[in-house]
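1. Any chance you could fold what I've pasted below:
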Amino acid sequence: MRRYARTLVAFALATSVVTGTAGWVSTDAQQALTGPPPGSTQWRADRASVGAELPDPERATPAEVAAFFSELSPGERQLLLVRHPSVVGNLDGAPLELRYRANSLALAAADDPRYRSLAAAGRQILAFDPRGRGQVTEVFGDLRAADRVSVLVPGSDNDAGTFDRKTAPHGAPVGMARTLHRAAGPGTAVIAWVGYTTPVGVGLDAATGTLAEAGAGRLTRFAEGLTADGLPEPAVFCHSYGSVVCGLAAPRLAATDLVVLGSPGMRADDVEALRTRARVWAAKDPTDWIDDVPNVRFAGLGHGADPADPAFGARRVPADEARGHAGYFEPGTDSLRAFAAIARGDATESAPDAEAAPAPEGAAR
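-> Sure thing, here's the model as predicted:
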């Protein structure tokens, strides 16, 4: 009987995913991009550029990378930038100004029409890896001068080729980040982070945690790189499948806040199970199709409890004015106002306009 019940749950999950979305998309399973940046072999073999062994891009911690660059002269930094732009541009812990210049060089050399817009003057590309479907990270605002930093972790169908897409603009990484930065105002910076291999379509990749597990390690290292470079711990906004990534990263993720929106689950039963000192927030609008996906986990399928359920224990983000799965950052919505308050660091317990008192400094949730 128990086996029969579990089979029914798994069948219900798969059926709900199909009927609750635009339809099941048959795609090949995605292979997660892991390991060091492109060009690492040449970097490791370079013994002459600065007269010292270069930090291993795969094994050195972001703190060790930051310490290495702090000892270099401007000329030595420039030499490494020119000789190894693909490594420097993706090396967590390297100075962000150096990474911007390195990725500008890498994009100019890519000569790929998919990435032409990323090479436009004035864009602050903090990471760019053309391998596979491509990964890219962009900064909005003055990251070095910001008092508060936010990172956006998107869900399925995001990669370097779709990073600048114009359809559903406020649901795309660039649109979400730009809108949040405008709403949060001066003293803030927002990073659109497409630094992991996302699922394509609605298939088994989206229903399992394999890609999220690989992404969680990359997100953790990225956040460590920010703080190693002297930047504030970020608030991390996690949309859709991105919230699965954030849930798995939570115990090791250096963050002030974890904000999940349109989440299918975080692979945790409740806030306590996330084992994070960050404040945890959740938003789900009443028209989001994600609500039709059952919050179960069975035989590797599904992502568990709904973070927007009061029983989960997350702080509530109002989202009654948002529309659909991609509408949380639409200008004028209650959800965007709440996100902006979190990004600024002045959100109260439940919502920016709630009567509850602000959370005590250093509170875990």
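2. make it CA atoms for all contacts and neighbour counts henceforth
-> Will do.
3. residue boundaries of the helices in the stretch 251-365 of the chain?
-> For the stretch 251-365 of the chain, the helices defined by DSSP state H, counting those that start in this stretch occupy 271-274, 334-344.
4. Please work out which of those is packed deepest.
-> Most buried of the helices of the stretch 251-365 of the chain, by mean neighbour count (mean count of other C-alpha atoms under 10 Å): helix 334-344, with a mean of 25.
5. who are the neighbours of that one, in terms of helices and strands?
-> Contacts defined by 3 or more C-alpha pairs under 8 Å, 6 or more residues apart in numbering; DSSP states H and E place helix 334-344 against strand 148-153, helix 173-184.
6. related to what we said a few turns ago, would you list the helices of the stretch 251-365 of the chain in TSV and tack on distance to residue 238?
-> Output for the helices of the stretch 251-365 of the chain, formatted as TSV (distance: least, C-alpha to C-alpha, whole Å):
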stretch	distance to residue 238
helix 271-274	14
helix 334-344	11
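7. quick one more, to check against the first:
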Amino acid sequence: MRRFTRTLAAVALATTVVAGTAGWASGTTQRAVTGPPPGSASWRADGVLGRELPDPASVTARQVHVFFSGLSTLEQQELLERHPLVVGNLDGVPLELRYRANARALRAFHDSRYASLAAPGRQILAFDPRGRGQVAEVFGDLRSARHVSVVVPGSDIDAGTFDRRGDVYGTPAGMARSLYAETGQGGAVIAWAGYTTPVGVGLDAATGDLAEAGAHRLTRFTAGLAADGLPSPVVFCHSYGSVVCGLAASGLGATDLVVLGSPGMRADDVADLRTGARVWAAKDDSDWIDDVPHVEVAGLGHGPDPTDPEFGARRVPAEDAAGHTGYFAPGTDSLRAFAAIAEGESR
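-> As a prediction, the model looks like this:
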């Protein structure tokens, strides 16, 4: 009976998407930003150090860290000044250099979308202006943090909506800032909007193409954290971000994986994620995501609901999280639970 119900739901989903009814046609198709950081061609051709620089397209995060660790302070500064977008976005570069490189790159752009990101005191760990723009920001002292969390957002997020004033707890900066405030000074939280997200609820949101590209970028990012000697992260994944995290799960090196308002993780159950991380799931009854068929057929849909007991994830209380973007709102049970997970108190 359950298989029959899922089949009917899958047919309904496919019909809805193809026909463009119920709002699915309101999305616009996006082309994922992939490959090495912008400016990599100039980097490869640069002989300023008298030797070949590591190729951003093929070098591992660990190799990047070893390379930069072997440079003098003057050599590091030379590369930062000549190639700020590469240094600021190349996973494995020490975080202090990335902050400085991205601050320099942001000051060079005269674009209103980036004005607030260039403000003094912001710790921008990644800034890629290609496409709609991608950003990662750190809240707290990442170098001394005893525990690190990474927040991965869902649809409609880019450089222009990274920390918008409306719907604050639906933005990566708002979610990360709220979690950091709840956990205190012992840790750090990274708002990671480092992939091309779907816009609206079109085919991009119903398929896994953008999530696959995002998963590759996310695993490289967390590999860079590990190469820099930082603690293994707890990764929080909202909405379509949980599709990204599901595809990336086996390579994240995370201690815990927390999904909220998830349309599915493109996995049949926790075992199918092939991760040693503990997996948690939250969904409020008022979240519209509950109306999305949790199935996958012919590439449409993202599979079972992670809050379904049969999926095998640990359930996070979220009864007072209003709607799809209320999970990180101050005072909610979900935020308190997230903080406990981030601090390792729920082990």
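8. hang on, the earlier thing: for residue 51 of structure 1, find the nearest of the helices of the stretch 251-365 of structure 1.
-> helix 334-344 (42.3 Å; C-alpha to C-alpha).
9. Was I right to think residue 271 of structure 1 contacts residue 280?
-> Yes: applying C-alpha atoms under 8 Å as the test, residue 271 of structure 1 and residue 280 come out as touching, 7.1 Å apart.
10. what do those two both touch?
-> Counting by C-alpha atoms under 8 Å, 6 or more residues apart in numbering, the residues touching both residue 271 of structure 1 and residue 280 are residue 314.
11. Looking at the helices of the stretch 251-365 of structure 1, which is nearest to residue 154 of structure 1?
-> Of all the helices of the stretch 251-365 of structure 1, it is helix 334-344 that lies closest to residue 154 of structure 1, at 15.0 Å by C-alpha to C-alpha.
12. which residues of structure 2 does whichever strand or helix holds residue 213 of structure 1 align to?
-> Using DSSP states H and E, residue 213 of structure 1 sits within helix 210-228. Matched against structure 2 by TM-score structural alignment, helix 210-228 of structure 1 falls on residues 209-227.
13. how close does that stretch sit to structure 1?
-> Once fitted to structure 1, stretch 209-227 of structure 2 is off its aligned match by 0.3 Å on average (mean C-alpha distance after the TM-score superposition for structure 1).
14. Return the set of buried residues in that stretch.
-> Neighbour-count burial for stretch 209-227 of structure 2, counted by 16 or more other C-alpha atoms under 10 Å, picks out 209-227.
15. Ok, stretch 225-244 of structure 2 next?
-> For stretch 225-244 of structure 2, burial by neighbour count (16+ other C-alpha under 10 Å) applies to 225-228, 230-244.
16. the strands in the stretch 151-300 of structure 1, which residues?
-> Along the stretch 151-300 of structure 1, counting by DSSP state E, counting those that start in this stretch, strands occupy 188-194, 235-239, 257-261, 279-283.
17. can you give me the angle the last one makes with strand 235-239?
-> Read it as strand 279-283 of structure 1. Using axes from the mean of the first three to the mean of the last three C-alpha atoms, to 10 degrees, the inter-axis angle of strand 279-283 of structure 1 relative to strand 235-239 is 30 degrees.
18. Compare strand 279-283 of structure 1 with structure 2 and give me the mean distance after superposition.
-> So strand 279-283 of structure 1 averages 0.4 Å relative to structure 2 (mean C-alpha distance after the TM-score superposition for structure 1).
19. Where does that strand end up in structure 2?
-> Per the alignment by TM-score structural alignment, strand 279-283 of structure 1 matches residues 278-282 in structure 2.
20. can you check the longest one too?
-> For strand 188-194 of structure 1, the aligned range in structure 2 is residues 187-193, judged by TM-score structural alignment.
21. Alright, that wraps it up for me.
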